[in-house]
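Visitor: Predicted structure and sequence below. I'll ask about it afterward.
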Amino acid sequence: MADLIIVIGVAGSGKTTLAQAIAKHCNLTFLDADDFHSAEAKAHMASGQPLTDTMRVPWIERIASSLTSLAQRNESAALAFSGLKQRHREPLRHCGLTPHFLFLSGDQRLIAERMSAREGHFMPPALLDSQFKSLEEPDPSREPDVTVLDITPPPEELLQQAIAAIKGSNR
């Protein structure tokens, strides 16, 4: 089993749901990258403005620092993290844990419907367009540690696909 399972994708793709399920199934520490955002960043997004890459840097640094601490304690984790660009994903590859990324790929309309149905989240559905514009889908030739998963199956089926992908990566 990989030391670090990172579920990536745009807002509303199901990252948190899948990462929590993987953490429970594999007895891993669960981390949600949203918990590492500053209050200012959350307010910025809640106001309908996307974060810039410059604004994301300290957020990614806080996540990487937490992962490094886990590695020092020899703990494995499942992380829900947008990871929209390769340069956002890259620092997490160097934290002392062996990463396996699961990219949740899906139709923007379906994701928008899911976002509209959820309550109490700081990320408004209006920012979904900016998420898709920023997204650099992983290229397997440059990022061989990424598995692409389609988001349309029910959560339990998606979990089974994720577990199979993780096990397959450790042969």
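Guide: Yes, it's here.
Visitor: only C-alpha atoms for contact and neighbour calcs from this point on.
Guide: Noted.
Visitor: now the strand ranked longest in the chain, how far from the chain's geometric center?
Guide: Residue-count comparison of every strand in the chain, with assignments taken from DSSP state E, identifies strand 99-105 as the longest. Taking CA atoms, centre = their mean, to the nearest Å, the mean C-alpha location of strand 99-105 is offset from the chain mean by 7 Å.
Visitor: same for that strand, what does it pack against?
Guide: The criterion is 3 or more CA pairs under 8 Å, 6 or more residues apart in numbering; DSSP states H and E, and the helices and strands that strand 99-105 contacts are strand 4-8, strand 146-150, helix 155-169.
Visitor: Presented hereafter is structure B, for comparison with structure A:
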Amino acid sequence: MAVTPRPPVPSPFVLVVLGVAGSGKSTVGSALADRLALPFVDADDFHTPADRETMAAGRSLTDRERWPWLGSLAHWMDDQIGHGRSAVVACSALRRSYRDFLRENRPQVRFLYLQGSRELIAARLAARSGHFFPPQLLEDQFAELQEPTADERPYRVPLGGSPDQILARALEVLGDLAVPPREK
């Protein structure tokens, strides 16, 4: 299978760390942002209180509820890019249509996919406390997931091991993108 080459990454860039709930998007995204000296935002922070209540009650969001959330996130990304700032974002971006929306007219957007098995992620969710997303919605997440395809040119990181090991794999697959910015 031929590998789709990645075009050079424009500067600034926005790296979207994606995956199902419990895959480590926030942990890995925050660690990457720290390592690269970039701002980090968790897309969960863009959910309305009503969306959070819906998920906490054990019901997945509908597209009608998700599109305004994605629109708010896209607006934030546009602001970062417009001000010449690179950033790291943790966002599930489970469907192709969501990822297409986030990168529409934004060549600066790149995706890092945290890829793990149902069993591994279920165990992680079961061990997590204090989060509004209940573990019983994991099956909905996997049903919703459309894994990124080659034409999206995602960076892929297999899950397993400690957060430091996953971070090391992420930095390795990101290559030149993971080189911290130079002082001006």
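Guide: Cool, the structure landed. Note that the structure is predicted; figures quoted are calculated from it, not measured.
Visitor: What range does stretch 53-64 of the second structure cover in the first structure?
Guide: When the first structure is aligned by TM-score structural alignment, the counterpart of stretch 53-64 of the second structure is residues 43-54.
Visitor: what residues does that stretch touch?
Guide: Residues from elsewhere that reach stretch 43-54 of the first structure (CA atoms under 8 Å, 6 or more residues apart in numbering): 41, 122-124, 126-127, 130-131.
Visitor: Among those residues, which lie within helices?
Guide: Among the contacts of stretch 43-54 of the first structure, DSSP state H puts 41, 130-131 in helices.
Visitor: Just put the residues you listed in a markdown table and tack on neighbour count.
Guide: Supplementary listing: those in a markdown table, determined by neighbours: other CA atoms under 10 Å:
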| residue | neighbour count |
| --- | --- |
| Ala41 | 20 |
| Ser130 | 13 |
| Gln131 | 18 |
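Visitor: Any chance of those in a markdown table with distance to Leu18 of the first structure as columns?
Guide: Conversion of these to a markdown table gives the following (distance: CA to CA, whole Å):
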| residue | distance to Leu18 of the first structure |
| --- | --- |
| Ala41 | 24 |
| Ser130 | 23 |
| Gln131 | 19 |
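Visitor: Closest to Gln20 of the first structure out of these?
Guide: Nearest to Gln20 of the first structure among these is Gln131, at 21.9 Å by CA to CA.
Visitor: What's the separation between that closest one and Leu84 of the first structure?
Guide: From Gln131 of the first structure across to Leu84 of the first structure, the span is 7 Å (CA to CA, to the nearest Å).
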